[in-house]
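Asker: sequence plus predicted model, see below.
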Amino acid sequence: MPSNTPPVPRVKRRGRLAVGALVTALFGQLMTGTAVAAPAAEVKAETLLAGRIAWAPCESPSGEGTFECATVKVPVDWKRPNGARFDLALARHRATDPARRIGSLLVNPGGPGGSGVDFTFMAPDSFSPELLERFDIVGFDPRGVARSNPVVCDEDRVNTQNALLYPDSASSFAALRKANRALGENCRDLTGPLADHMDTGSVVRDMDAIRAGLGERRITYYGVSYGTAIGQQYAERYPHRVRAMTLDSNMDHSLGAWGFQKTETIGVEESYGQFADWCARTPSCALHDRDARAVFDTLYKRAEAGELVEPGDPPRTVTPEDLQSAALSNMYDPAGWFGFAQALADLEAGVPAAARSVRKYGEPTEYPFNSVMCQDYDFGVSSYRTLARFQRELGRLAPVTRFSTLGWTVQNGCQDWPSEVNNPQRRLQVDGTPPILMTNSRYDPATPHSWGSNAAKQIGREAVFLTYDGVGHGDYWLSPCARDAIDTYLVTLKTPRKGTHCPAVWPTGPSAQRQSPSGGLVNPLPELLGTGTYGRAG
């Protein structure tokens, strides 16, 4: 959220989705979309490719592991498949037991804006030995992201939008609309035509081109957060091209503006409540002898009055949105709760914060979030009066955290965005796939449990829904039980029973490294989706 250093470009669009670098050690992290119905006549992906994907050895940023990289040319506009094309970037980690290889496992880490190539580079530390042995892990940077013709925008305009995302009057709401349109037009000018073709339906078509280039008749897929939107819509459009599909921390693309705000807000409020209850029963929590709900409420009121200042050089005034974003981002993974509690305690006591790095203004910056969200969701709000009514009602639903900064900024950042909503909300219509394993945490601040439950109901008999009864985003790295169920299913196609619940896992001590309880695997989502990337999401 806004800070005295230039904010990290977030997920914005009709509202951005971002959680930026916030009140010092506190902060970080999401979202999603759905697919378009297939046109009457569709060009098969195989006909667009000259042949199989041409892989070549490449090196990960860490220099560790053995990988191959490649590109696939896909149309900028799938309605004009013979028109302009661009290179979609891929990376692959080969199965470590070739004799028992099942096939390719396509993966996506969410965002929108998370790099599937980087996700693949992290696969040896983040996926189980079973998956690494049996599958080629294949990730791609979705259109407009990272190495795939990234959407770029002027950072001054990004920061201008950031500063206006929480309007408090009709005039400031009008200023936000103007800034959104100016930013969207600037992104289009700097990026080219691809900026207007960033919807999830187009990503689904790209993924099928990857399938064709891999020579696979059917794909195996793991998507988390926004990656579930890609998977849901792929299953809808190409049901007979799915071997197995795990959708972890699900989006619900059927929600209108109020439903989206309400469920996002409840997700954050309930997750923070779980944090407060954990702190009350955990002696080593910095707020153990306090009511963490009351602490947050007091800090919020001080911030509202302009009286909450973080000491430093220079000192920084902390806004209510800073606090809300901190609460949101720190609910993604309870592994950081000891540090979050200490940060709240330090903020209350006026302890100086660590130094923050300074970013430069006025430079092109990669910023794909709005270009996806604003083409996937029609969240038009008719007036500031409607927006203010939303905020009052959300405050009644969530008396501690008030509303979700993620949901709020996604909505607000897309008001008057210049691109068409190419892939507006609707219910899923999936028919003819094998069983699809869907998982959600009971307390997820980004993709609430109700989203997963509702998406599973829309999919119907093909869906097998598993609930992790803890807090967080990305069940594979939060729950050994969920991870085992996912691994078993992807390898053997055996699903858990419908309605399965996995027990909550609570942090027992501070952790320097974000290792999941699932066999010591490293949770890649904070790095891929958190501060310093494109936004948070999903």
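Answerer: Ah, there it is. Numbering: from 1, shown residues only.
Asker: could you use CA atoms for every contact and neighbour count after this?
Answerer: OK.
Asker: how much space between Gly312 and Ala355?
Answerer: When distance is defined by C-alpha to C-alpha, to the nearest Å, Gly312 is 8 Å away from Ala355.
Asker: got it, and Val400?
Answerer: Val400 is 29 Å from Ala355, by C-alpha to C-alpha.
Asker: between those two, which has more neighbouring residues?
Answerer: Val400 (22 against 11; other C-alpha atoms under 10 Å).
Asker: helix, strand or coil: sort out the more buried one for me.
Answerer: coil (DSSP: H, G, I helix; E, B strand; the rest coil).
Asker: and for the one 10 residues further on?
Answerer: Per three-state DSSP, the local secondary structure of Val410 is helix.
Asker: equivalent analysis for Pro150, please.
Answerer: coil.
Asker: ok, it - contacts?
Answerer: Shown in contact with Pro150 (C-alpha atoms under 8 Å, 6 or more residues apart in numbering): 143-144, 191, 366-368.
Asker: repeat the analysis, applying 10 Å as the threshold.
Answerer: 113, 141-144, 191, 194-195, 365-368 (C-alpha atoms under 10 Å, 6 or more residues apart in numbering).
Asker: and what of Ala37?
Answerer: Neighbours of Ala37 in contact, by C-alpha under 10 Å, 6+ apart: 201, 233, 236-237, 423, 428-429.
Asker: swap in 8 Å and give it another go.
Answerer: For Ala37, the contacting residues are Arg237, by C-alpha under 8 Å, 6+ apart.
Asker: for the stretch 51-200 of the chain, what spans make up the helices?
Answerer: Assignment of helices within the stretch 51-200 of the chain using DSSP state H, counting those that start in this stretch yields the ranges 116-121, 123-126, 129-134, 155-164, 170-191, 200-214.
Asker: ok, and here's another one to check against it:
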Amino acid sequence: MTAALLAGCSPGGGGTAGNVADAKPSSSPAPAGTPTADPGTPPPPPPPPPKGQDDPALKDFYAQKLAWKACKDDPETEEKDEAEFQCATLRVPLDYANPAVRSIEVALMRHQAANSEARVGTLLVNPGGPGGSGKDWLKYAYGRFDGAMHDRFDIIGFDPRGVGESNPIQCLDDKARDRDNADDGPDPKDHAASNAYSEQKSKEFADACQAKSGDLLPFVGTRNVARDMDVLRGVVGDSELHYLGYSYGTYLGSLYLEEFPDKAGRLVLDAAVDPAEDPLEKSVNQQIGFEQAFTRFAKDCAARAGCPLGRNADKAALVGVDFLDGLRTKPLTTREQGRKLTSSLGWTGMISLLYGDAERWKWLRDAFTYAMRDGDGSALLYYADNYNGRNEEGKYDGSMDALPAVRCADGAAAAPSPERVQEVLAKLRKEAPLFSRDTVAEDFDGPGCEFWPYKTPEKAHTIKAPADSPVLVIGTTGDPATPYAASERLAEGLGNATLLTLEGEGHAAYGKGNACIDDAVDKFFLDGTMPPAGTRCVQ
């Protein structure tokens, strides 16, 4: 394909908590006069195994006390002293089916409620990914909770297992990651060579993850993270979980609802992932979403004087795609010594800016201007590094190792039938002709998780919400990473959910300055007031 898939939201995780003793029939005959069951009547099903706080094997985990202390200040966040936050670690089982074997620690960061007397409880937040650090996110995003939310909620960001400071998955070192991110591979028109190359890289990556983190790989699925969240809920003393999840975090919230329906409080799922959508369909819809967003950007650019893509609105997107593909043979120099802007990095930098709202289109116009007119690839390289989790010292945060590890633990797509492949190709040709122009049927043979050492039993499926657990789902009409239709399907599938719509561009809506969205979400969290069905806000 022309553009590599960047976002990694996927369905998820495996295993069942708790153990049930085997029920063995008596080997001796029943005493005379004892009623016997009708041999034609099947026995009643066994009771479900206890889980969460009801599982005796998890008692010690739910009874632990958190040792909160002031966090260490991060010099990179000059606008905030992290010592104003509190940090702690939560102990959870590596394997919920065998909790006594080994425990791991989940890193937490808390922004305490300013008004303890009016405190509602704890709000747990996941920023997405998979692979996103909730601790890092809270350091920068705490301001969106200013006011009544900060007064009445302890806000906790956490690093899910396998991510950040919570037993991070490790696969590639920084130099290898630099090489992989910059590598354009064979000519995409040489499909045999491209597919062989992709298989080789996929196998090498899987082998590296197995060598460095093989003991963690079977246990980093999203369902286990949902179980970790319930341990945290119990430890902080809340009877219900209040939760805000963005993007992939909406799937995590949905799985929590499925695992612990009686513990679900006020859940907000923003930029939703549809749990019933298989990975192939998700990938195709995402590619369409990004092409449509890029086309809207290009048309807006063409209407402005000095647009580097030209003034023809019908051709501007094609000019941009041709330029990015042309970097395969003519990479640009940058201000970083020894690094060039390759096609792969250029595509990543461009797509990363499409996650933002239309105000960020100016940044993308400028980045194209520097690259196309000045021959300077520094801006697009900067945005690619930011997306890939690379800092100015060349260190990676591990998010790109965690992303495929969680995705493969959450469920891989089965090989599509020839008929399905042709259906997908037809959809891409019609709705994403530029981004899929080099795509052929053979590209759908893999690689995905074929070489992954752990095979999960999880499958895409619809999740239902209990009648007493209302959920607020938010979708943005121009969201390229999790297209709006996924929010519609999630809300419909949950059954007891209200869909709040933002008409505009970008990925996710809450906390980004839209008063209509922010007020609706705050009211729901603070007093349970749901916005009227069909509410639409304008960016």
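Answerer: Received the coordinates, thanks. Here the structure is a predicted model, which means the values were calculated and not measured.
Asker: report the TM-score for the pair.
Answerer: Remark: TM-score between the superposed chains equals 0.78 [TM-score structural alignment, normalised by the length of structure 1]; 476 aligned residues with a C-alpha RMSD of 3.6 Å.
Asker: out of the helices of the stretch 51-200 of structure 1, which gets nearest to Leu328 of structure 1?
Answerer: helix 155-164 (17.1 Å; C-alpha to C-alpha).
Asker: for the closest one, packing partners?
Answerer: In this structure, helix 155-164 of structure 1 packs against helix 170-191, with contacts taken as 3 or more C-alpha pairs under 8 Å, 6 or more residues apart in numbering; DSSP states H and E.
Asker: which other residues reach the helix it packs on?
Answerer: Contacts for helix 170-191 of structure 1 (C-alpha under 8 Å, 6+ apart): 13, 149-154, 157-158, 160-161, 164-165, 167, 194-196, 371, 383-385, 412-419.
Asker: distance of Ala305 of structure 2 relative to Arg311 of structure 2?
Answerer: From Ala305 of structure 2 to Arg311 of structure 2 the distance is 8 Å (C-alpha to C-alpha).
Asker: same check on Cys209 of structure 2?
Answerer: Distance of Cys209 of structure 2 to Arg311 of structure 2, given as C-alpha to C-alpha: 47 Å.
Asker: more neighbours: which of those two?
Answerer: Higher neighbour count among Cys209 of structure 2 and Arg311: Cys209, with 24 against 18, using other C-alpha under 10 Å.
Asker: could you find the counterpart of that one in structure 1?
Answerer: Cys209 of structure 2 maps onto Cys187 of structure 1 when the alignment is built from TM-score structural alignment.
Asker: for Pro453 of structure 2, same thing?
Answerer: In structure 1, the residue paired with Pro453 of structure 2 is Pro418, using TM-score structural alignment.
Asker: its match - how many residues pack around it?
Answerer: When neighbours are counted by other C-alpha under 10 Å, Pro418 of structure 1 comes out with 18.
Asker: residues contacting it?
Answerer: Pro418 of structure 1 neighbours (C-alpha under 8 Å, 6+ apart): 181, 184-185.
Asker: ok, now which ones touch Arg426 of structure 1?
Answerer: 34, 253-255.
Asker: now structure 2: which of those residues match?
Answerer: Among these, the contacts conserved in structure 2 (both residues aligned by TM-score structural alignment, their matches' C-alpha atoms under 8 Å) are 253-255.
Asker: who's in contact with the nearest residue to Ile210 of structure 1 once chain neighbours are set aside?
Answerer: Spatial nearest neighbour of Ile210 of structure 1, excluding adjacent residues (C-alpha to C-alpha, 6 or more residues apart in numbering): Val72 at 7.1 Å. Residues near Val72 of structure 1 by C-alpha under 8 Å, 6+ apart: 53, 87-90, 209-210, 213.
Asker: how close does Val72 of structure 1 get to Arg143 of structure 1?
Answerer: Taking C-alpha to C-alpha as the measure, Val72 of structure 1 falls 11 Å from Arg143 of structure 1.
Asker: pick out the most distant pair among the contacts of Arg426 of structure 1.
Answerer: Thr34 and Leu255 (10.9 Å).
Asker: residues shared between the contacts of the two?
Answerer: 425-426.
Asker: higher neighbour count, the two?
Answerer: Thr34 (30 against 21).
Asker: confirm that one sits in a strand?
Answerer: No. Counting by three-state DSSP, Thr34 of structure 1 is not found in a strand; it is coil.
Asker: surely it is in contact with Arg237?
Answerer: No. If you go by C-alpha atoms under 8 Å, Thr34 of structure 1 and Arg237 don't touch, sitting 10.6 Å apart.
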